[in-house]
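Enquirer: Following is a predicted model, sequence given first.
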Amino acid sequence: MDIPLISIIVPVYNAEKTLGRCVNSISSQTFQDWELLLIDDGSTDRSGKLCDEYATKDQRIKVFHKKNGGVSSARNIGLDHAKGEWITFIDSDDEIPKNTFTDDCKYFKEDLIIGAFNSIINGEIQCSRLDTGVYNKQELHRLFSHNINAPIFKVVWGKFFRNQLCKELLFDTNMMVGEDTLFVMQYLTKIKSCRIIGDIIYTYNLPKNFITKYKLDVQKSIYCLDKIYSSYRTLGERSKVFERTIFFDYKLFCQVNIYKNVDLWYKNAKIREIYHQIKHSFTIKYRILYTLMSSQHISNLVNMIKNRRINSIIL
């Protein structure tokens, strides 16, 4: 079989209700020079069987079954087997519009292609896009400094990655939240040019449990924050909005544990190091509060009050 122009990686886990919509949106593309890698991540419903059925109908579809290990491990298998010049990722509960794939990729010389995307939230469609154009090495810094906090830079879908540049990259299987963002940040450090197109190339269906599904313990949250922050710093650009966002997000993901013992967050050496580097991104009010919470006497008082509340509820 000839090497396809585009490799599509779709991790699949218990997606029998949405997988058909996803695969059909790919199969119905007018452009045909692609391969689809369906990675069944130990599904316990009919997803794995459905994947096999799709493969029997189209030789461009390849299926890989594995023990459940999470979306990162599934995508890594896809990266290992992708043969296309370009790689794109699609989640099994999402879809792509018609004519997302074209032969334009044959002629694009850039290292990364980013398109516009639609988000479906409570039945309403919202479109997100960046300013179109070609950004070469000198202009990448402007692109990053103005847009690094944009949603499209926090996900792996809605893009075309050069397979050759992905060879040394893997998704971090220890990242419980933010594995997409980390992969994108690491890839951005490798590119010399980027093309932003205005065409809508992805439809994202916001899950109903989006807010509640991200819960981490403090150590895992700190690990994720540190990995993303370190990768972000290698870009050589500073974004106060991005720094505030990731710091507050990962603090929120483990807020339940922090509530039980504030020292777990405020006394952690890595958090102190990151906070010291980005503290000017925060308001003066927050910096005062953070300093107070970092005080041993204040944290002991807060812990004592919260423990009394918990004990009173138990009693």
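Expert: The structure has been received and is ready for your questions. Residues are numbered from 1 along each chain as shown.
Enquirer: CA atoms for contacts and neighbours, from now on please.
Expert: OK.
Enquirer: before we move on, which element is residue 203 in?
Expert: Residue 203 is part of strand 194-205 when elements are defined by DSSP states H and E.
Enquirer: Packing partners of that strand?
Expert: If you count contacts as 3 or more C-alpha pairs under 8 Å, 6 or more residues apart in numbering; DSSP states H and E, strand 194-205 packs onto strand 112-121, strand 133-135.
Enquirer: Can you show me the helices along the stretch 51-200 of the chain?
Expert: Remark: helices assigned in the stretch 51-200 of the chain by DSSP state H, counting those that start in this stretch are 71-81, 137-147, 163-166, 179-188.
Enquirer: The first one vs helix 179-188, what angle?
Expert: This points to helix 71-81. Following axes from the mean of the first three to the mean of the last three C-alpha atoms, to 10 degrees, one obtains 40 degrees for the angle between helix 71-81 and helix 179-188.
Enquirer: Among the helices and strands packed on strand 194-205, which comes closest to residue 71?
Expert: Closest approach to residue 71 among the helices and strands packed on strand 194-205 (C-alpha to C-alpha): strand 112-121, 20.6 Å.
Enquirer: now that closest one and helix 179-188, what's the angle there?
Expert: When the same axes, to 10 degrees is applied, the directions of strand 112-121 and helix 179-188 differ by 160 degrees.
Enquirer: buried residues in strand 112-121?
Expert: Neighbour-count burial for strand 112-121, counted by 16 or more other C-alpha atoms under 10 Å, picks out 112-120.
Enquirer: Mind picking the one among these that's closest to residue 285?
Expert: residue 119 (34.2 Å).
Enquirer: Pipe the helices of the stretch 51-200 of the chain into JSON lines and attach mean neighbour count per row.
Expert: Formatted as JSON lines, these follow (neighbours: other C-alpha atoms under 10 Å):
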{"stretch": "helix 71-81", "mean neighbour count": "20"}
{"stretch": "helix 137-147", "mean neighbour count": "15"}
{"stretch": "helix 163-166", "mean neighbour count": "16"}
{"stretch": "helix 179-188", "mean neighbour count": "22"}
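Enquirer: now residue 89: how far from residue 208?
Expert: From residue 89 across to residue 208, the span is 21 Å (C-alpha to C-alpha, to the nearest Å).
Enquirer: Could you check which of those two is surrounded by more residues?
Expert: residue 89 (21 against 10; other C-alpha atoms under 10 Å).
Enquirer: surely that one meets residue 163?
Expert: No. Using C-alpha atoms under 8 Å as the test, residue 89 is too far from residue 163 to be in contact (12.0 Å).
Enquirer: Check it against this one:
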Amino acid sequence: MLSLIIPAYKVEKYLHVCLDRILAQSFSDYEILLVNDGSPDNSGQICDEYAARDSRVKVFHKENGGVSSARNLALEHVSGEWIFFIDSDDWIENGCLEQLQGYLNDSSLDLVQFNTSRTDLNYNIKTAYFPSLEAYSTANYFQPALWNYFFRASVIKDNGLRFSKELKYAEDFEFVLKYFAHVRAVQTTDLLVYNYVPADDSAMNRIPVQLFTQNNFSAVNGVIDYVAAKDVYKGFYVHNLYVFLKYILRTMPKFKINKEEFREAKSRYKGTFKKLVTFDSRFNKFLLLKAADISLSNTLTLIKLIWR
């Protein structure tokens, strides 16, 4: 069985499409765990309506505590061998679950990775994230979004994996990378499954920049601490954590951020990068070579902030 976990908060405009796309699937061996995270709109009522219509839909109502607490609640109640995290304002492709059924029956797999696309609010697909997901994965990259994978439930349960409720951003990044530390085998397919409706850049201006940087750097540090003593290939983590650090710096110009705030973010970066350098001495040369690249990125970002 596949357990689909869907937190719901202020999504009354989108929740019908999300759920209808799932219920229209020809594959039927699934349950939907809807968590109404204290939504002030009609999202909770919509959840109850779907539960009344289909016994596979289970609803949990809770006080607002954030997406991490909502997902954690659902994890306590899953019945399936596999878990699929879906955001309630996104949607999945028709017939996709049936096409992935063979992977769900493969007991050797701990993770199934598939393709996703960007869409708009009119549900028009703009572009696939990965022209070739298999080539992307072979290059030792990974996509940190939850909705890019099926997760084996026993791996989450046996290792006590949960989402950090302290993080409002990058909680999925931290969770996925911690999960990777326990994966034996991954199946990758270019099949388009998930359609993601991204927030526009103006939404970034409503996010407190200190909270954004603090959460992202905390997630990186959390991953380093978690995998440091584990018998895993550290090169995978060094490579992807470095890429994520660059993403944080390159995101800064999207904020309404002043030079002091950027310098504070840069200071957080330096502390995190230093920790990454001491993570595994075998990869120090790689990181020190990349440090020059990061420094150039810092300089270019600061120029953008000064002159915009």
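Expert: It's in. As the structure is a computational prediction, the values presented were derived from the model and not from experiment.
Enquirer: Between the helices of the stretch 51-200 of the first structure, which one is closest to residue 46 of the first structure.
Expert: helix 71-81 (17.4 Å).
Enquirer: Residue 245 of the second structure -> the first structure?
Expert: Correspondence of residue 245 of the second structure to the first structure, assessed by TM-score structural alignment: residue 247.
Enquirer: Next, that match: secondary structure please.
Expert: On the three-state scheme (DSSP: H, G, I helix; E, B strand; the rest coil), residue 247 of the first structure is labelled helix.
Enquirer: so how far is residue 278 of the first structure from the nearest residue to it once chain neighbours are set aside?
Expert: Using C-alpha to C-alpha, 6 or more residues apart in numbering and skipping the chain neighbours, the partner closest in space to residue 247 of the first structure is residue 225 (7.0 Å). Separation of residue 225 of the first structure from residue 278 of the first structure (C-alpha to C-alpha): 13 Å.
Enquirer: neighbour count winner among the two?
Expert: Neighbours were tallied for residue 225 of the first structure and for residue 278 using other C-alpha under 10 Å; the higher tally belongs to residue 225 (24 against 15).
Enquirer: Give me the contacts around stretch 291-305 of the first structure.
Expert: Stretch 291-305 of the first structure has contacts (C-alpha atoms under 8 Å, 6 or more residues apart in numbering) with 260-263, 266-267.
Enquirer: Give me the most central residue, the first structure.
Expert: Nearest to the geometric centre of the first structure sits residue 180, at 2.3 Å (C-alpha atoms, centre = their mean).
Enquirer: for the aligned partner of it in the second structure, what are its contacts?
Expert: Using TM-score structural alignment as the criterion, the counterpart of residue 180 of the first structure in the second structure is residue 172. By C-alpha under 8 Å, 6+ apart, the contact set of residue 172 of the second structure is 144-146, 163.
Enquirer: so how far is residue 99 of the second structure from residue 172 of the second structure?
Expert: Counting by C-alpha to C-alpha, the gap from residue 172 of the second structure to residue 99 of the second structure is 25 Å.
Enquirer: tilt between the strand holding residue 203 of the first structure and strand 112-121?
Expert: 20 degrees.
Enquirer: Would you check the span in the second structure matched by strand 194-205 of the first structure?
Expert: Mapped onto the second structure using TM-score structural alignment, strand 194-205 of the first structure spans residues 186-197.
Enquirer: Can you list the buried residues in that stretch?
Expert: For stretch 186-197 of the second structure, a neighbour-count test (16+ other C-alpha under 10 Å) marks 187-188, 190-197 as buried.
Enquirer: Stretch 295-305 of the second structure too?
Expert: For stretch 295-305 of the second structure, by 16+ other C-alpha under 10 Å, it's 298, 301-302, 305.
Enquirer: Tell me the buried residues in the lengthiest helix in the first structure?
Expert: Taking DSSP state H as the criterion, the first structure has its longest helix at helix 296-314. Neighbour counts over helix 296-314 of the first structure (16+ other C-alpha under 10 Å) mark 299-300, 302-303, 306 as buried.
Enquirer: Rebuild the residues you listed as JSON lines, extending it with distance to residue 42 of the first structure.
Expert: Converted to JSON lines, these look like this (distance: C-alpha to C-alpha, whole Å):
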{"residue": "299", "distance to residue 42 of the first structure": "43"}
{"residue": "300", "distance to residue 42 of the first structure": "45"}
{"residue": "302", "distance to residue 42 of the first structure": "44"}
{"residue": "303", "distance to residue 42 of the first structure": "41"}
{"residue": "306", "distance to residue 42 of the first structure": "41"}
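Enquirer: For residue 24 of the first structure, state which of these is nearest.
Expert: The closest of the buried residues of helix 296-314 of the first structure, once distances to residue 24 of the first structure are taken by C-alpha to C-alpha, is residue 306, at 52.3 Å.
Enquirer: what residues are up against the residue lying closest to the closest one once chain neighbours are set aside?
Expert: Leaving aside its sequence neighbours, residue 306 of the first structure sits nearest to residue 260 (C-alpha to C-alpha, 6+ apart; 7.0 Å). Contacts for residue 260 of the first structure (C-alpha under 8 Å, 6+ apart) come out as 303, 306-307.
Enquirer: sorry, back to before: buried subset of the contacts of stretch 291-305 of the first structure, written for PyMOL?
Expert: Listed next is the PyMOL selection for buried residues among the contacts of stretch 291-305 of the first structure, using 16+ other C-alpha under 10 Å:
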select buried, resi 261+262+263+266
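Enquirer: Now render the contacts of stretch 291-305 of the first structure as a markdown table, adding secondary structure.
Expert: Formatted as a markdown table, these follow (three-state DSSP):
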| residue | secondary structure |
| --- | --- |
| 260 | helix |
| 261 | coil |
| 262 | coil |
| 263 | helix |
| 266 | helix |
| 267 | coil |
